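Colleague: Got a sequence here, can you build the structure:
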Amino acid sequence: MNILVTGGAGFIGSALCRHLVADPENRVINLDKLTYAGNPASLRQIENLPNYRFIQGDICNEEAVACILRAEKIDRIMHLAAETHVDRSIDGPGSFIETNILGTFRLLQAALKFWRSLPEAAAERFRFHHVSTDEVFGDLPFDAGAFDEDTPYAPSSPYSASKAGSDHLVRAWHHTFGLPVVITNCSNNYGPFHFPEKLVPLIILNALEEKPLPVYGTGANVRDWLYVDDHARALELVAAKGATGESYNIGGSSERTNLGVVETICDILDRKSPRRNLKSYRDLIAFVDDRPGHDRRYAMDTAKIERELGWRPRESFETGLARTIDWYLDNGWWWQPIRERSYRGERLGKSVAAR
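Modeller: A predicted model of the protein is given here:
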C-alpha cells in the first residue's frame, strides 16, 4: 500500500508513521505543515528508511495535494492533520476553522478527483480514512453510559465543533459522491513524543523540574485514556478492514479523573525518580480556575471495533503510563528543546487540561 498520512509529524501521526513503516510492504508519505506541534524529531528513527518520505506542505493547498496523490500513486489517505488543543481553540478559533474544516474540504476535493481518475482495480483499493475525536459527542454526565457510534453530535468547544464539521464533510462526500471513507473517533491518547502542553507530559515534566502541577477546577473531569501505539494499531486495522461508510470508536476503557491521572503520575515518579527532598510529587499539585465550557466526562463504547475487527488495547492505563514516564525520563533530547523555547515555555505553564 502507498499510504498518505496527513499530520504525520504530530503526536498520533508520528506514532502511526512509525507503526506503518515497520511493515516493508507499506510505503508511507507523510504530509505535514510543521506547525507548533509538528516535530520532525519524532520521526528520526524512520526518516532514512526507503519506504518513508516526508513532504512539508499544507492540506489547504488542493493542487499540491493532488500532485502528491498522482505522483505517489496513493492507495489510502489517513487524515490526521488538525489543530487539536482546546485551550488554543478558545484563544484563537480561526486556525481551527481553517485547518480542520477548510483543510478537510480541500483534501476531500483532491481525493475525490483522484479517485474518479483511477482504473477500476485501483479505485476499489482506495480509501479515505478520517481520524477524529470523542469530543464531537459533547459533554457526558458522570452517571451516563458511554458514547457509541450512533451518539448524536453535541460539540462544546471551537475545537470539537471544527472536528464535528470535518466529520460531517467526510460523511457527505461519501453519501453524495460515493467516495470510499471510514471515520474513527478516539479517546484521549498518551505516550512518547506527546507535545508537552498536553496533560500527561506537562505533569511529568513540570514534576521533574519541581514546578507546580496545575489542575483545572477540582480535577473531577473524567477522560478515557488510550496508549498511542494501541491507537496506531487500531487505525491501521480500520483503514484496511473497516466497512466503507462506517465509523468506529476507539478507546482504552480506562476512565480516570484528571486529578487521578496527575496523582498516578506523581506516585510513579515517586518510585522511579524521587525528589531531592524525598517528599511526594503530590505536594506540587495546584488547583487553578476551570476552563470555560469544560466537559465533565468522555467515555467510549468500543464494542463495534472489538466485535467487527477484533481490536483491543494491549496496554492498561498503568502499564502504558509507566512506559510513557520511562520514555520521558530517558529522552530529554526530544522534549528539552521544546521546553527551552521562551514562547513555548510561557504557553506550557498555562496549559493544564487534557484536550
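Colleague: drop to CA atoms for contacts and neighbour counts, all remaining ones
Modeller: Noted.
Colleague: And the helices in the stretch 1-150 of the chain?
Modeller: 11-21, 62-72, 86-91, 94-96, 104-117, 120-125 (DSSP state H, counting those that start in this stretch).
Colleague: Format the ones you listed as a markdown table; extra columns: distance to E246.
Modeller: Below are the helices of the stretch 1-150 of the chain laid out as a markdown table (distance: least, Cα to Cα, whole Å):
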| stretch | distance to E246 |
| --- | --- |
| helix 11-21 | 21 |
| helix 62-72 | 23 |
| helix 86-91 | 26 |
| helix 94-96 | 25 |
| helix 104-117 | 17 |
| helix 120-125 | 16 |
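Colleague: here's the other one to compare against:
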Amino acid sequence: MKLLITGGAGFIGSTLVRSALAAGHAVVNVDALTYAGDLANLVEVATHPAYAFEQADIADASAMAAIFDRHDPEAVLHLAAESHVDRSIDGPLAFVRTNVMGTAVLLEAARAHYGQLSPDRAARFRFVHVSTDEVYGALGPDDAPFDERSPIDPTSPYSSSKAASDLLARAWGRTYGLPVIVTSCSNNYGPRQHPEKLIPTVIFNALAGRPIPVYGDGRQVRDWLHVEDHAAALLRVLEAGAPGETYLIGGDAERANIDLIRTICAALDRIRPGNTPREDLITHVTDRPAHDRRYAIDAGKLQRDLGWSPALTVEEGLERTVRWYLDNDGWWDALRAKGFAGQRLGVTA
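Modeller: Below is the predicted model:
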C-alpha cells in the first residue's frame, strides 16, 4: 500500500517509516520538521524508490489537500503531534493548535480524499490515529491497567489535547463514515529518541558525569514499549484492524522510573565502566505539577484479535537502546550541540 505517515521524521514516526518500507509499503512522510523532527533519522531510506518526503504543517489545509491530491495514498497513519508534557505546561496553545486543529484539518483532507475513491479502494482505505495512554489519566497502585473501555480523564495540556484529537477522529468515523482506527500506546523508548525524554537524558547525563534529575521520589510507574514493537503493532492494526475500533498497545513492562534509571546506570557501568557507579549521579528534584503516578496498559484485545504481542522484554530493549546510543555518538552530539541534552526537560516520564 501507499501510506501517508504524518510525523515521520520523529522518533516513533521514523521507526514506522523504516518498518513500513521494509514490509514492502510505499511511504509519503509528512513532517513540519519542528525541533523534534530530524531527517537524519531517515538517512538510510532517503533515496529509497518507494519513499517521498513532504515538509508541511498538518494544520495547513491547502498543503494537506495538495499532498493527498499529489500522492493519492491508500491509508493514513497519523503520528504528528506535540508530545512533551513539560512543554505543554509551559506553552499549551501550541499543543492545542497541532494536536487538535492539526488533526481536524488532516481528518478533513482525508475525508475529501476518501470520498472520491473507487468502491474497491475505499473499502481498503484506513485512517489510523495514533494516541497515548495518558488520555486515560492516572492509575492507583492497585488499579487494573487501562483497556479500551477505560474512561477518558486527561491531566496535562498535552494529554488533554490528545484526548480531544481522539474524540475528533472517532467523530469523523461515526459522522462521516471515514474508516478510522484509534490506537493508544504506553511509553516508548529506543534508538533516536529526542534528548528531552527520560531514557536519553539518563544516558547522556550519566556518560557526562552530570546529575541525573528525577522528579520527586521517582516512584512514578510507566509501562515501557520498545519503539520497534510499537511500529510492528501499528502495521498489524493497519493490516487487520477493524474500522471504528480502538486498540491499546503496551509493552507489558511496568517499571518505576527510579528502577528503570538504576537499570540503565547498571547497563552503562557494565558496557562502559566509569570511575564510580553512575547510580551515584541520581538527583531528586521538585516534582512537576499534576504528575500522573502510574500508567499501565492491558493490550489483551490487540493480542487476542490481531495476534500481536511485544517481541522484546524491557531488559532486552534497554540493553539494545543503551548500546545504540553508545555506538551513535554523532547522532546525539548534533542534538546536544543545539542545547537539548541534560536540560530539565529530560526528567519526565
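Colleague: winner for burial among the helices of the stretch 1-150 of the first structure?
Modeller: helix 11-21 (a mean of 23; mean count of other Cα atoms under 10 Å).
Colleague: That one vs the second structure, average offset?
Modeller: The superposed helix 11-21 of the first structure is, by mean Cα distance after the TM-score superposition for the first structure, a mean 0.4 Å from where its aligned residues fall in the second structure.
Colleague: list the contacts for A164 of the first structure?
Modeller: Taking Cα atoms under 8 Å, 6 or more residues apart in numbering, we find A164 of the first structure in contact with 136, 153, 155.
Colleague: please redo it, this time with the cut-off set to 6 Å
Modeller: Taking Cα atoms under 6 Å, 6 or more residues apart in numbering, we find A164 of the first structure in contact with V136.
Colleague: How about I305 of the first structure?
Modeller: I305 of the first structure neighbours (Cα under 6 Å, 6+ apart): Y248.
Colleague: Please name whichever of the helices of the stretch 1-150 of the first structure is nearest to T257 of the first structure.
Modeller: Smallest distance to T257 of the first structure across the helices of the stretch 1-150 of the first structure (Cα to Cα): 17.5 Å, for helix 86-91.
Colleague: Tell me roughly how far the closest one lies from the second structure on average.
Modeller: Helix 86-91 of the first structure sits 0.2 Å off on average (mean Cα distance after the TM-score superposition for the first structure).
Colleague: still on that earlier bit, if we compare the helices of the stretch 1-150 of the first structure, which one ends up closest to I265 of the first structure?
Modeller: Taking the helices of the stretch 1-150 of the first structure one by one with Cα to Cα, helix 11-21 is closest: 19.6 Å.
Colleague: what's that closest one in contact with?
Modeller: Against helix 11-21 of the first structure from outside (Cα under 6 Å, 6+ apart): 7-8, 193-194, 232.
Colleague: hang on, the earlier thing: show me the one of the helices of the stretch 1-150 of the first structure that comes nearest Y216 of the first structure.
Modeller: Proximity to Y216 of the first structure (Cα to Cα) singles out helix 86-91 among the helices of the stretch 1-150 of the first structure, at 11.8 Å.
Colleague: From the contact counts, what lies against that closest one?
Modeller: Other elements packing on helix 86-91 of the first structure under the criterion 3 or more Cα pairs under 6 Å, 6 or more residues apart in numbering; DSSP states H and E are helix 158-177.
Colleague: ok, average deviation of the helix it packs on from the second structure?
Modeller: Looks like 0.3 Å for helix 158-177 of the first structure (mean Cα distance after the TM-score superposition for the first structure).
Colleague: who wins for most neighbours among the contacts of helix 11-21 of the first structure?
Modeller: Ranked by neighbour count (other Cα atoms under 10 Å), the contacts of helix 11-21 of the first structure have G8 at the top, with 32 neighbours.
Colleague: Distance check, the counterpart of it in the second structure against S161 of the second structure.
Modeller: Per TM-score structural alignment, the equivalent position to G8 of the first structure in the second structure is G8. Here G8 of the second structure is placed at a distance of 20 Å from S161 of the second structure (Cα to Cα, to the nearest Å).
Colleague: residue with max distance from the center of the first structure?
Modeller: N277 (36.3 Å; Cα atoms, centre = their mean).
Colleague: what sits against it?
Modeller: No contacts exist for N277 of the first structure under Cα under 6 Å, 6+ apart.
Colleague: returning to that earlier point: quick one: the contacts of helix 11-21 of the first structure as a markdown table, columns for distance to A41 of the first structure too.
Modeller: Formatted as a markdown table, the contacts of helix 11-21 of the first structure follow (distance: Cα to Cα, whole Å):
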| residue | distance to A41 of the first structure |
| --- | --- |
| G7 | 14 |
| G8 | 12 |
| F193 | 9 |
| H194 | 12 |
| A232 | 18 |
